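[1] quick one: sequence and predicted model below, then my questions.
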Amino acid sequence: MEELEITQSNPGAYSDDAVVTLDWKEHIRLRPGMYIGKLGDGSSQDDGIYVLIKEIIDNAIDEFVMGNGRTIEVAIKDQRVTIRDYGRGIPLGKVIDCVSKINTGAKYDSKVFKKAVGLNGVGSKAVNALSGSFTAQSIREGKTKIVEFERGEIISDLPEEPSNLRSGTIISFVPDEKVFGHYHFISEYIEQMLWNYVFLNNGLTIWYNGTKMQAKNGLLDLLQRNINGNPLVYPIIQIKDEDFECAFTHSGRQYGEEYYSFVNGQHTTQGGTHQAAFREALVKTIRDFYKKDFDPSDIRQCMVAAISIKVQEPVFESQTKTKLGSQLMEPDGQSIRNYIGDILKKQLDNYLHMNSDVAEALLRRIMQSEKERKDFANIKKLAKESVKKVSLHNKKLRDCRIHYNSNDNRRLETTLFITEGDSASGSITKSRDVNTQAVFSLKGKPLNCYGLTKRVVYENDEFNLLQSALNIEEGVENLRYNYIVIATDADVDGMHIRLLMLTFFLQFYPDVVKSGHLYILQTPLFRVRNKKKTIYCYTDEERVSAIAELGPNPEITRFKGLGEISPEEFKNFIGPNMRLDPILLRKLSEIPDLLSFYMGRNTPDRQVFIMDNLRMEEDLVNAEA
């Protein structure tokens, strides 16, 4: 139970009647952000519906880590998620308590769950409370127990029965549309989550909708899957210890640093003390090995790394566990910084001594980065001075008050809209939420930066100001907005601007895309209305459906550009029900090949592609008819 003070608008009303007590499910449903971060419709990989899946899988992973069950089955059909593990099964007499009583669970006992992901028995209760339908089944010692819930309320409590099924737990749920609205699962997000579990747990097999996921080489396999075709300066280096593993290399073509960091199997997308310790230890070890005082940025430039650490009773900064706050390795009390530093000092130093070819390749990469940094030094200095001069009167950026790299509880909502021209930015600016939504206005079509070096980011005023607004010069660690949304007209010029902006991010800041921060804004193509109702349509199919719903002779407006939509109407399209298309890099996507094909020289292959996919105007007219 949680006691909340609710003060009415009349100060004199603060009395015994003004203090109410909510039960566990009411509190979770009233304040879901405290438990799952944010809601969302499934467009973003950190939306609440994916956190619900993760919370249940975390429990199954904890069973695996403790040596119970080597297979997890995940199935999603018609919005129903079913997760089956083959662990010990919840004790049958405690099934109801474990999924519906806050502060109930075995993870308080570190002897039972030594290095658990799920914390303090909260996760499954949050899933239960936020699901329209939730079923928990435990199979244990030849018996089974099934309990069904709706929005946290028990609707069926079946008695224990004999069972010949293998021991384990089966959780099935449907996220509640009353909480999440009209949501959809994006399979790529779920696959990436499940692959991460497999990479971090050797010997684990996950079946997802009938597809088998399994890995043999831990984080080395993770990096190979995520390199996206970039050439490597040297083969991936993998280092393992009892509670720590890392794998890293340097890319030959991309800029910045890219990290995949984990704590007890949890993807800490915002890093934390373990990631900071790794970055520091890597620099110190390499400096000592070469006996040169390299600049840290030269050592880490173009580096891609995966880090995993197991910590007893880890402290995260929130229930969603995206950033580690722990400083110590319990129970011995050694600092995480010293623990990781000692491992790298010994093992990486040994590796470089034993692999002179890798040591030479790494040194060349560091020297190249140093040369590039010095070549860019004067340009960067002038660019930063330019940014400082215009920062107080930057007409391109209309900033918001809250930022992603702050500790505000609305930080996950922070959004930067990148718009074309003043008319579109004007409508968005007038209708935006000034606390969490910012607008950056392009003056027209940006430069095609394919094939250019990062020097262009500093020499081009628009790119330089955008980089400064996002705060991504040194990587995504201090990114100022969770959502970077390209908002252009749905015409040929708008599509071209989208491609040019995608080229900018993929060329110079691919980690922004890979970490799931880049989106395309969907805006309606049509407004269909009569005197009683207005329907906004995003496709021709929706327009036809709206006409059928409203009856004969409705008023139909075709929006040719964002500037034609009034600020009052625009509030509907960038509010809580905003439609976003995430920019996803699939496993087979290779960034250099993608950019070369679409943004490089006009090759015969691209000409054939255009001709094969070209639709003539009469074809579109016939299709509409």
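    Arrived safely, thanks for sending.
[2] going by C-alpha atoms from here, please, whenever you check contacts or count neighbours.
    Noted.
[3] can you count the residues close to Glu5?
    Applying other CA atoms under 10 Å, we find 10 residues neighbouring Glu5.
[4] nearest residue to it in space, please, no chain neighbours.
    Excluding the flanking residues, the one nearest Glu5 by CA to CA, 6 or more residues apart in numbering is Val19, at 5.1 Å.
[5] is it true that the one you found touches Glu2?
    No: using CA atoms under 8 Å, Val19 makes no contact with Glu2, being 11.3 Å away.
[6] and Phe248, what element?
    Following DSSP states H and E, one finds Phe248 within strand 244-250.
[7] what does that strand rub up against?
    Strand 244-250 has contacts (CA atoms under 8 Å, 6 or more residues apart in numbering) with 219-220, 223, 232-240, 301-310, 340, 362, 365.
[8] got another one to weigh against that:
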Amino acid sequence: MAVENNFEYTEDSIKSLDWKEHIRLRPGMYIGKLGDGSAQDDGIYVLVKEVIDNCIDEHMMGYGKTIDVKITDHRVEVRDYGRGIPLGKVVDCVSKINTGGKYDSGAFQKSVGLNGVGTKAVNALSNYFKVQSFREGQTKVAEFKQGNIVNDNQVISSSGRNGTLIVFEPDETVFKNFHFIPEYLNDLIWNYVFLNAGLTINFNGQRFHSENGLKDLLERKTDVESLRYPIIHLKGNDIEVALTHCNQYGEEYYSFVNGQYTTQGGTHLAAFREAVVRTVRDFYKKDFDATDVRASIVGAIAVRVQEPVFESQTKTKLGSQNVGPDGPTMRTFINDFLKTELDNYLHRNSEVADALLKRILQSERERKEIAGIKKLANDRAKKANLHNKKLRDCRLHYNDKKGERTDETMIFITEGDSASGSITKSRDVQTQAVFSLRGKPLNCFNLTKKVVYENEEFNLLQHALNIEDGIEGLRYRKIIIATDADVDGMHIRLLLLTFFLQFFPELIKQGHVYILDTPLFRVRNKKETIYCYSEEEKRAAIEKLGNKPEITRFKGLGEISPEEFGKFIGDDIRLDPIILNKETKINSLLTFFMGKNSPERQEFIVENLRVEKDLVEELPIKELPDEEVTEKEEVPGELSV
């Protein structure tokens, strides 16, 4: 039976959007996912990058050694001291798609931004956007709102140094409840100076500068005391490499193209991983297993290529097969470089060569020791996966080659059936999976990876995440620990974080692990319901609603109905990312929190012990209206590592 459709397809049905309307209607095409700033690749950081990238391109061409960056809660200011935008093209450069100076390969040989979209996207997605160019004693200012010009000043004289100033405030109707996380901004700025020798960035009053490039990057990203040998640092024309091995499990890489941090790797990283194995095999004249060579490696590679091709507008994965239009393949270029430079380095530094060999042989022994139990565990996991009651999977996955919304995929790790039941009933089955724990996981601190296969729960979890052979096949963009905000819940969080830090630290280092933040209180009257995530929010809600509203304290996730839970894991989900700071040493951290009878931990507990009387005295009861006062539980703040 035919379905009648009254829609008329005429000339009036065809619509053309102008540049700013299209960007605002489909922002994901230009800046990736929106997000609230809790993930390192959220849109607000892409906006910052697009502006700074232009300053970096000026620096690469030899103009301007300093960039000033100031970022507050909702405002970004970036000032470079390059040549400045030609004054007659100031408005066009930030408001006309496919307009810019980087199409002329003579002006920008190996630039990041080649598509003429970057600052236009920032402009269109900002509630306020200002561009000011200083050039040869003159200046011009233009101001915009959501891409619409509101102030186009005439050129006037100025004593300011040549360069460009960009100021913008992200549009809160697009980036809802957004906030900048300082650690993410610091990493962003550090990467710029690591990749650009001689560049200084003054960021919020702090000076960022690097003399040794990728060597400095690895020193910042690793615990130098745990390295098996000094960092190998190699530089050539349009390529720079740094690598070492440590004692952690897994592989850890940082890859860059033309100064762009390619968080998802690409052809250059694949070539690097392959070339390291090939060079090591040739040097030692032994056919090592590739996994043994790369186990526990920490590496960084930066290449500069002409006309790079990325797999998305946000440039997180390189797709170029060649170094340039007339250049060699990426694979040949990187392999030839390492074959010569790394081989020479190992011949000249016999102590490093010996230490590298010992690390490879150790990895080989460890792999063979668990080979038998690994096969049995994997067979059990395959059978369990057919009827895995612990995992309620979603339909889309992060490692899908081609698929929409894969960046939205997440898995909630919950405790008990009640909490997992509420999440399962309220989740988005397309992108949200649930893994249910049975009680408290094993404390795996100081245990070998053999325990991952011996412990059924850990084995099923690693199979659910698909990380047994590395995180390239990770099935979910976000791994979210969803436990109660009580002592037991905090303990489970620590046990899970111990598991990840011990055996899969790259999951945390690459920003995949989060804590779910759920409301502690519900304050409501007959007209309005407010969910509060802290005591401060509860007081504000009580003051707003007045007249003795009903107050409910959620003591566990299982007490929240599926209907309510859906509000807390949807568009307004609140997540606390687990971030490793530069000063964090994983082994020292785990020893303190999870070691047996740690004297330092005992001393810390004694010095910071707070009894019920202290907690109750801290609560300003007199500021609250009459209500039933129950025992005040200490509310954990933002969990960071």
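    Arrived safely. No experiment lies behind these values; they were computed from the predicted model shown.
[9] so which of the contacts of strand 244-250 of the first structure are in helices?
    When DSSP state H is applied, the contacts of strand 244-250 of the first structure are split such that 219-220, 223, 340, 362, 365 fall in helices.
[10] nearest residue to the residue mapped onto Asn209 of the first structure from the second structure other than its sequence neighbours?
    Aligning on TM-score structural alignment places Asn209 of the first structure opposite Asn204 in the second structure. Counting by CA to CA, 6+ apart, Lys70 is the residue found nearest to Asn204 of the second structure once chain neighbours are left out, at 4.9 Å.
[11] ok, how many other residues are close to the one you found?
    Residues within reach of Lys70 of the second structure, counting by other CA under 10 Å, total 14.
[12] on that earlier part again, out of the ones in helices among the contacts of strand 244-250 of the first structure, who has the most neighbours?
    Greatest neighbour count in those, by other CA under 10 Å, goes to Leu219: 29 neighbours.
[13] quick one: the equivalent of that residue over in the second structure and Ile239 of the second structure, what's the gap?
    Here Leu219 of the first structure is matched to Leu214 in the second structure, going by TM-score structural alignment. According to CA to CA, to the nearest Å, Leu214 of the second structure and Ile239 of the second structure sit 11 Å apart.
[14] what residues are shared contacts of these two?
    Ile301.
[15] name the SS class of Thr169 of the first structure, please.
    Recorded secondary structure, Thr169 of the first structure: strand (DSSP: H, G, I helix; E, B strand; the rest coil).
[16] who are the contact partners of the counterpart of Asn530 of the first structure in the second structure?
    Taking TM-score structural alignment, the alignment pairs Asn530 of the first structure with Asn525 from the second structure. For Asn525 of the second structure, the contacting residues are 545, 549-550, by CA under 8 Å, 6+ apart.
[17] picking up where we left off before, what is the nearest of the ones in helices among the contacts of strand 244-250 of the first structure to Asp540 of the first structure?
    Leu223 (41.5 Å; CA to CA).
[18] strands of the stretch 401-550 of the second structure, start to end?
    Per DSSP state E, counting those that start in this stretch, the stretch 401-550 of the second structure carries strands over the ranges 410-415, 432-437, 478-482, 513-517, 521-524, 529-532, 550-553.
[19] redo those strands as JSON lines? Include mean neighbour count.
    As requested, the strands of the stretch 401-550 of the second structure are exported to JSON lines (neighbours: other CA atoms under 10 Å):
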{"stretch": "strand 410-415", "mean neighbour count": "26"}
{"stretch": "strand 432-437", "mean neighbour count": "24"}
{"stretch": "strand 478-482", "mean neighbour count": "25"}
{"stretch": "strand 513-517", "mean neighbour count": "23"}
{"stretch": "strand 521-524", "mean neighbour count": "20"}
{"stretch": "strand 529-532", "mean neighbour count": "18"}
{"stretch": "strand 550-553", "mean neighbour count": "14"}
